[in-house]
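[1] Just need the structure, nothing else, for what follows:
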Amino acid sequence: MELCFVTIFPELFEKPLECGILGIAARKKAAEYHVVDLRDFAEDRYGTVDDYPYGGGPGMVMMAPPIVRAVESVRPAEEGGGSPVILLSPGGRIFDQERARELAGVRKIVFICGRYKGVDERVTDILGAEPVSIGDFVLSGGELPALVIADAVVRHLPGVLGDERSRETDSFSEERGASLDAAYYTRPPEFRGLRVPDVLLSGNHGEIEKWRDESARARTRSRRPDLWNGREKE
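    Predicted coordinates:
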């Protein structure tokens, strides 16, 4: 898989793409990354990529021409819709685990990292970009959300995780459905007066799985009642 990031801050990607699961995916040749400096596609020698909004108002808007040229440099026209273009925006669809699984099946993803007040709407119209958000809050730019989504996607690529079974029981996994994962414990068996539940030390795998299912349901009810209520309506 190829992941391309269009940004005015390419330095923000240097270390994150070398670390953790993103770094593992690259070293295992499961993913390769290309960071595109948007200012290289500016129309003037100053690297200008933003301008005042038509109609007035506060803030600056990222210009369409540099972004379109930058994306087309890594996604030629003949690739068409086979390579999704994701525009990171608080006004986009909320990213979720289902979308992460879907994106893991494509050959290339192009991320447009928005900044300032927003991005000229014609970027979406021309490129067929998909506006995506990671939550109902605002960050100063799309670089961190792009890395979040990239991390969520590459962990679904074959051979990236050390133990593929761990993904099968993650929160929001296909096995868990719309629920959180169970509580987990490791050594020592007792710490500051708190003991690991006896069932987890019993060696009875049937009872352990039953306990984990109950733990997952209890966590979902307590921490994400919105998910739990949605399950009850199905």
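
[2] can we go C-alpha only for contacts and neighbour counts from here?
    Will do.

[3] Tell me the buried residues in the longest strand along the chain?
    Assignment by DSSP state E gives strand 85-94 as the longest strand of the chain. By neighbour count with 16 or more other C-alpha atoms under 10 Å, strand 85-94 contains the buried residues Val85, Ile86, Leu87, Leu88, Ser89, Pro90, Gly91, Gly92.

[4] Next: stretch 219-234.
    Arg219, Thr220, Arg221, Trp228.

[5] Take these and keep only those in strands.
    Among the buried residues of stretch 219-234, no member falls in strands (DSSP E).

[6] Before we compare anything, build this one as well:
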Amino acid sequence: MAPPPTAYRIVKWLLVFAALVAVAAAVVGDGTIARIIPRLPEVSFDERVILAILSLAGLLMLTVLATRLASMSRSARRVRALERATDGVVTPALRNPIMVHGLRTLFGGGLPRIGSRIAVLADLEGISLWGGAVKPRLIASAQWSEVRTIRADSIVVGDREVSVMVLRIRRGGTSAELPIALGTGRAAALTLGGADFFARLRQIKSWHRAEIAATTGSIPIIRPEQLQPAN
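    From the prediction side, this is the model:
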């Protein structure tokens, strides 16, 4: 059975269909168009310029909308695929230049391409960043023992302030901070904020605390009598 069409495929084929209709109208209906154009009211040069600008603006808006819908569709499929494969916490996230710089500091220049939307996975193994869609592609990962701290902060993106989860990671003698903007998966609100952000942050930190406690264990208390030399 064929998989249901995604928003990306729907938008793509709608755009292709619209382009084909426009080409067909220009080629097949050439005679009809030639008969209609003389009947149209005359348009001044200024009006033609305005119409052209509005048409280009509309085309640009459609292109941006199609790109955003396609990106959201890939992000949703990526998150669902990771959720099916693990019991950990999966959340969409958005790329930012500071995060990319921190990743390159920690992992060098051999990182795969990082798209505008990624996924964050926190599970038994540690914390990892993923790209791809139906088949998620690992970008980078760190074991919990390499994660020194997880805290909340904010960065400025464009003209607005965005809440971020900051991971301080030490790997192979190199330390860097990764500010990660946790996403919502919705077009209306791209990033988590307020109570939703802190709820997701607590979920991720709970994995960190649990795994650190499991690997380090409790520190034994040495009593004075235990320091006495044996007879």
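
[7] so what number do they get for TM-score?
    The TM-score (TM-score structural alignment, normalised by the length of the second structure) is 0.28; 107 aligned residues with a C-alpha RMSD of 5.7 Å.

[8] returning to what we had before: and the next helix or strand after the longest strand of the first structure, what does it pack against?
    Following strand 85-94 of the first structure in sequence order, the next helix or strand is helix 97-103 (DSSP states H and E). Applying 3 or more C-alpha pairs under 8 Å, 6 or more residues apart in numbering; DSSP states H and E, we find helix 97-103 of the first structure packed against helix 143-154.

[9] Check the first structure for its longest helix and report it.
    In the first structure, ranked by residue count with DSSP state H as the criterion, the top helix is helix 205-223.

[10] Buried residues, that helix. List them.
    Ile208, Trp211, Arg212, Asp213, Ser215, Ala216, Arg217, Ala218, Arg219, Thr220, Arg221.

[11] What about the nearest residue in space to Leu103 of the first structure that is not next to it in sequence, how many residues nearby?
    Distances taken as C-alpha to C-alpha, 6 or more residues apart in numbering put Val153 closest to Leu103 of the first structure, at 6.4 Å, once the chain neighbours are dropped. Using other C-alpha atoms under 10 Å as the criterion, Val153 of the first structure is surrounded by 19 other residues.

[12] measure Val153 of the first structure to Glu2 of the first structure for me?
    11 Å (C-alpha to C-alpha, to the nearest Å).

[13] likewise Glu130 of the first structure?
    17 Å.

[14] Let's verify Leu182 of the second structure: helix, strand, or coil?
    With DSSP: H, G, I helix; E, B strand; the rest coil as the basis, Leu182 of the second structure sits in strand.

[15] Pull the contacting residues for the spatially most central residue of the second structure.
    What sits nearest the mean C-alpha location of the second structure, by C-alpha atoms, centre = their mean, is Arg117, with 2.1 Å. Neighbour list for Arg117 of the second structure: Ser71, Met72, Ser75, Pro92, Ala93, Leu94, Arg95, Gly131 [criterion: C-alpha atoms under 8 Å, 6 or more residues apart in numbering].

[16] No further queries at this time; thank you.
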